[in-house]
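>>> starting from these lines, generate the structure:
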Amino acid sequence: MSLVEILLCIFLPPVAVAIKKGVGLDLLINIICCFFFWIGGVIHAFWVLNQK
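A predicted model of the protein is given here:
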């Protein structure tokens, strides 16, 4: 994971997920997580970006 990806995960989690996975279910889940609880979106973004 690069420094840019880490910063995106912290400050703009949906953008980080969209860049890595594209528009799909992961992005929708991340947007919902960010809407209800921002830290949940950050955790989900790190989880998605760390998957192989």
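
>>> for the rest of this, base every contact and every neighbour count on C-alpha atoms.
OK.

>>> what segments of the protein are helices?
3-11, 13-21, 25-36, 38-50 (DSSP state H).

>>> how far off helix 13-21 does the first one point, in degrees?
Going back to what we said before, that points to helix 3-11. Helix 3-11 and helix 13-21 are oriented at 140 degrees to each other (axes from the mean of the first three to the mean of the last three C-alpha atoms, to 10 degrees).

>>> and for comparison, fold this next one:
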Amino acid sequence: TTVCSTVLSILLPPLGVFWKCGCGIQLFINIVLTILGYFPGVIHAILIICID
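Purely as a prediction, here's the structure:
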């Protein structure tokens, strides 16, 4: 599922984080980063997926 989560995080970063962590602070942080800029949201999502 790591590959699926990574691909999903590249396309829609908040959805990838939601799939991995559920609805919590990491999802909120990722939504804010994605609104501020797409690439910070992608980087955050990939880090969340790779660290866990």
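
>>> tell me which of the helices of structure 1 is the most buried.
Among those, ranked by average contacts under mean count of other C-alpha atoms under 10 Å, first place goes to helix 13-21 (a mean of 20).

>>> what comes into contact with that helix?
For helix 13-21 of structure 1, contacts defined as C-alpha atoms under 8 Å, 6 or more residues apart in numbering pick out 5, 8-9, 26-27, 30-31, 34, 41-42, 45, 48-49.

>>> and for stretch 30-45 of structure 2?
Residues from elsewhere that reach stretch 30-45 of structure 2 (C-alpha under 8 Å, 6+ apart): 6, 9-10, 12-14, 16-17.

>>> and G41 of structure 1, what's its match in structure 2?
G41 of structure 1 maps onto G41 in structure 2, with residues paired by TM-score structural alignment.
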